[in-house]
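Asker: model the following, please.
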Amino acid sequence: MKSALLREYDGPLTIEDVEPNGIQADEVLVRIVGVGLCHTDLTAIKGDVPLPLPAVIGHEGAGVIEAVGDEVTTLAVGDHVVLSFDSCRECAACKSGHPAYCQLFAAMNYFGTRLDGSPTLQQGSDDVHGSWFGQSSFGTHAVASARNAVKVDKDLPLELLGPLGCGLLTGAGAVLNVLRPQPGQSIGVWGLGTVGLAAVMAAKAAGCETIVAVDMNFDRLAIAKELGATHVFDPTEHTDLVWEISEQVGGLDYTVEAVGLGSVIRQALETLRSPGTCATLGLQTLENEITVDQGHLLIGRTLTGVIEGDADPHTFIPELIELWRAGKFPFDKLIQTFPLNKINDAIDSFRSGLVVKPVLLTVEETK
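Answerer: Presented below is the predicted three-dimensional model:
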């Protein structure tokens, strides 16, 4: 199997031969068909997440199961799956339907090894760190667990489904699982990457009457309008965006912040009606201090953080697929594909904002 290795922070990824370090009893080996590139992958590349190197990242994989461990009963060889984040499925958060807040989330998704400390990948006698979000899917194959592999129908375009495992799930889940707007209510979305545009699509599907979209990228604003935004704003063109939004649409019932900058969070919070709720999703670094005025909260506003859309992938990914089938969640419009061996080109296109959601196809690597 081949994988894209990160050997130095902020360096290029190199396609190299690696091997799985065995398949444990609760694991599956997945032949990756397509894998999305997510902002959190860029965070790892920069070194803002202390993932040990060399490592394979990638956490929006979709593919076909080629092998299953002895204790796996819910999946079989040949099943089509979307890979999402890993969770223990046993702690209080998991059992209450909130696996994104699993007590072992960091250890199972960020540390680069299994819980027992062993790596999932190797190169000769050398360890290669994997288990990135329980999968490390930048390659032709990924070792995952039955816990984070979601079975999907075989008639679906598997090569496009990977982003449902994180970016799309995060934005849509923040709206549909956390904010839960009712038909006719209003919402604003700051930051129109995959997460923000997923929030726009989810707001449209939920029946929001007013959907405000904010970004500095003209092309992203145009996409947002196509996907359901009723009002779009470039903040660089307004001296007081909060006042401008209030003048045009009044205060907003809900806002979603998908950037992670303190100034943006503050703006999204100040645009709310009272009461109203702002969900912050954007990740800059693991330590990211922000300040808000207490007065903005005392009058009934709420600021809440959301990880992975507060979703259970095993139930929410099928829900998003059904919305897509019904034409209410056209996420495929955001995707541009690249062969795996062009991964650094995909990263450059993603960083520059030229492409909303790059998806790497492994077909070129498997011939």
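Asker: from here on, just use CA atoms for contacts and neighbour counts.
Answerer: Will do.
Asker: how near is residue 92 to residue 285?
Answerer: Distance, residue 92 to residue 285, by CA to CA, to the nearest Å: 27 Å.
Asker: who touches residue 140 in this structure?
Answerer: For residue 140, the contacting residues are 1, 2, 3, 31, 32, 33, 362, 365, 366, by CA atoms under 8 Å, 6 or more residues apart in numbering.
Asker: filter these down to just the buried residues.
Answerer: 2, 3, 31, 32, 33, 362 (16 or more other CA atoms under 10 Å).
Asker: ok, of those residues, which one's closest to residue 320?
Answerer: residue 33 (19.6 Å; CA to CA).
Asker: okay, and the closest one sits in which element?
Answerer: In this assignment (DSSP states H and E), residue 33 forms part of strand 27-36.
Asker: so which elements touch that strand?
Answerer: strand 61-68, strand 141-145, strand 357-361 (3 or more CA pairs under 8 Å, 6 or more residues apart in numbering; DSSP states H and E).
Asker: buried residues in the very next helix or strand once past it?
Answerer: The helix or strand immediately downstream of strand 27-36 is helix 39-46, counting by DSSP H and E. The neighbour-count check on helix 39-46 (16+ other CA under 10 Å) flags 39, 40, 41, 42, 43, 44, 45 as buried.
Asker: would you mind measuring from the first one to residue 132?
Answerer: Just to be clear, that refers to residue 39. 14 Å.
Asker: quick one on the thing from earlier: and which of the buried ones among the contacts of residue 140 is nearest residue 119?
Answerer: Nearest member of the buried ones among the contacts of residue 140 to residue 119, counting by CA to CA, is residue 3, at 14.5 Å.
Asker: surely the closest one is within a strand?
Answerer: Yes - according to DSSP: H, G, I helix; E, B strand; the rest coil, residue 3 belongs to a strand.
Asker: please give the structure of this sequence too, so both can be compared:
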Amino acid sequence: MRISAAVVREPEGTFTIEDVELDAPGPGEVLVEIHSVGMCHTDIGVRNQWLPMPLPAVLGHEGAGVVSAVGDGVTAVAPGDKVVLTFNSCGECAMCRGGEPAYCLDFLAHNFAGGRPDGSNALHADGALHGNFFGQSSFASHAIATERNVVKLGADADLRMVGPLGCGLLTGAGTVFNTFAPTPEQTVAVFGSGAVGLAAVMAAKVLGCRTIVAVDRVPSRLELARELGATHTVDTSQVEDVPAAVREATGMGADFAVDTTAVPAVMRASVSSLAPRGTAGLLGLGLPGTELSIDMLELAVPGRKVVGVIEGDADPHSMIPHLVELQAEGRFPFEKLVKVYPFDQINQAVDDSESGATLKPVLTLV
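Answerer: Predicted coordinates for the structure are as follows:
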């Protein structure tokens, strides 16, 4: 079928809306009519070629829409179902079998190869065109996904809002719910109050953490963080010793710290802000070669831990419906982060995301 898709053809290039060809779904695949799709910094990172993915390509990996057709063997969804699209995984390796799909041993082949793992591609145009980004390439009117990376929602789901649950919000909230699982007596510090960081703040509030510290340099973001559950804020443009400010807010340091920035100095500060035996979770993806330097005395003597986290250590099929339920209860109001753009304003959405003018752009197609 002919579809409309946003194509990026060169590093740091603009997206152009083009008519391209999309195959029918094959075995195990699902054709989804995309109603909306979130704009994530990972999309921008691939456009800039900080992350591996061949160009020209159709990106987009926070799609939401309605199933149009299914391939042979698909039983989890049917035409007419509302779905969110999330990251893909093989389902067969030790990590997938163990319930850790975000750490699939074939993650790159299923999400960043520019086509299906077998080398074929569902997208076609004049000349080469790469798709299957995160198993979806949802900057398009329609996308081919797989049964593993579509998550069925209820009939009342708001398809203009739920797309960001497929990656960014899943990552922030999942890190708190799954990686940390703090008790109400424990404390959490979140470095970076963008969409991922604020999802972590909201998750910490859901769990009733006694102290939640949001760290950022933008006053409006810190104000929103307080509205969403932060008990304390640290404005890095006004505070010289950020770890000391976090320790003052928490008593002896944070039990858990989230870094969403991938900035080495900020990551280091997140570790320095920890209490003895505290854990820092690093979520952000920086430029290739980004390194974190930590004094081993600062790390080992207090028994601190540093862990990398992908996709919030989440199983999307259980976590995404849980987040939808929390939003319906008013306990995870992620709609406060979203600004909606028509699909043809995709380049404006990119600019606003990069400048920080918008926390979470969502492109609408229906």
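Asker: rewinding a little: so can I have a markdown table of the buried residues of helix 39-46 of the first structure showing distance to residue 321 of the first structure?
Answerer: Converted to a markdown table, the buried residues of helix 39-46 of the first structure look like this (distance: CA to CA, whole Å):
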| residue | distance to residue 321 of the first structure |
| --- | --- |
| 39 | 22 |
| 40 | 23 |
| 41 | 24 |
| 42 | 26 |
| 43 | 28 |
| 44 | 28 |
| 45 | 30 |
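Asker: how far away is the nearest residue to residue 235 of the second structure once chain neighbours are set aside from residue 201 of the second structure?
Answerer: The shortest distance from residue 235 of the second structure to any non-neighbouring residue, by CA to CA, 6 or more residues apart in numbering, is to residue 217 (5.0 Å). Counting by CA to CA, the separation of residue 217 of the second structure from residue 201 of the second structure is 16 Å.
Asker: these two - which one has more neighbours?
Answerer: residue 201 (30 against 16; other CA atoms under 10 Å).
Asker: okay, and that one sits in which element?
Answerer: Going by DSSP H and E, residue 201 of the second structure is in helix 195-206.
Asker: now that helix on the first structure. Mean distance?
Answerer: On superposition with the first structure, the average gap between helix 195-206 of the second structure and its aligned counterparts reaches 0.4 Å (mean CA distance after the TM-score superposition for the first structure).
Asker: can you give me the helices in the first structure?
Answerer: 39-46, 92-95, 105-109, 167-173, 194-206, 218-227, 241-249, 262-270, 294-298, 313-325, 343-352, 363-366 (DSSP state H).
Asker: highest mean neighbour count out of those?
Answerer: Most buried of the helices of the first structure, by mean neighbour count (mean count of other CA atoms under 10 Å): helix 167-173, with a mean of 29.
Asker: how much does that one stray from the second structure?
Answerer: Counting by mean CA distance after the TM-score superposition for the first structure, helix 167-173 of the first structure comes out at 0.3 Å.
Asker: return the residues in contact with the counterpart of residue 278 of the first structure in the second structure.
Answerer: Aligning on TM-score structural alignment places residue 278 of the first structure opposite residue 280 in the second structure. By CA under 8 Å, 6+ apart, the residues touching residue 280 of the second structure are 256, 257, 258, 259, 270, 271, 274, 304, 305, 306, 307.
Asker: trace the fourth one over to the first structure, please.
Answerer: Just to be clear, that refers to residue 259 of the second structure. Using TM-score structural alignment, residue 259 of the second structure pairs with residue 257 in the first structure.
Asker: and its match, how far from residue 264 of the first structure?
Answerer: Taking CA to CA, one finds residue 257 of the first structure at 7 Å from residue 264 of the first structure.
Asker: so what sits against both of those two?
Answerer: residue 190.
Asker: the helix holding residue 201 of the second structure versus helix 316-328: what angle between them?
Answerer: On the basis of axes from the mean of the first three to the mean of the last three CA atoms, to 10 degrees, helix 195-206 of the second structure is oriented at 70 degrees to helix 316-328.
Asker: what does helix 195-206 of the second structure rub up against?
Answerer: Contacts with helix 195-206 of the second structure, where a contact means CA under 8 Å, 6+ apart, come from 168-177, 182, 188, 190-191, 212, 214, 225, 228-230, 258-260, 331-334, 337, 359-360.
Asker: out of those residues, which end up buried?
Answerer: 168-177, 182, 188, 190-191, 212, 214, 225, 228-230, 258-260, 331-334, 337, 359-360.
Asker: would you map the strands across the stretch 51-200 of the first structure?
Answerer: Shown for the stretch 51-200 of the first structure, the strands assigned by DSSP state E, counting those that start in this stretch span residues 55-56, 61-68, 80-83, 121-123, 126-128, 141-145, 149-152, 186-190.
Asker: what span of the second structure lines up against the shortest one?
Answerer: Read it as strand 55-56 of the first structure. With TM-score structural alignment as the criterion, strand 55-56 of the first structure aligns to 57-58.
Asker: next, the mean deviation of that stretch compared to the first structure.
Answerer: Overall, stretch 57-58 of the second structure averages 0.3 Å from its counterpart (mean CA distance after the TM-score superposition for the first structure).
Asker: and the contacts of that stretch?
Answerer: 5-9, 114, 129-131, 133, 137-140.
Asker: do stretch 341-359 of the second structure as well
Answerer: Taking CA under 8 Å, 6+ apart as the rule, stretch 341-359 of the second structure contacts 14-15, 17, 39, 41, 44, 194-195, 337-339, 360-365.
Asker: rerun that using 7 Å as the cut-off
Answerer: Outside of stretch 341-359 of the second structure, the residues within contact range by CA atoms under 7 Å, 6 or more residues apart in numbering are 14, 15, 194, 195, 337, 338, 339, 361, 362, 363, 364, 365.
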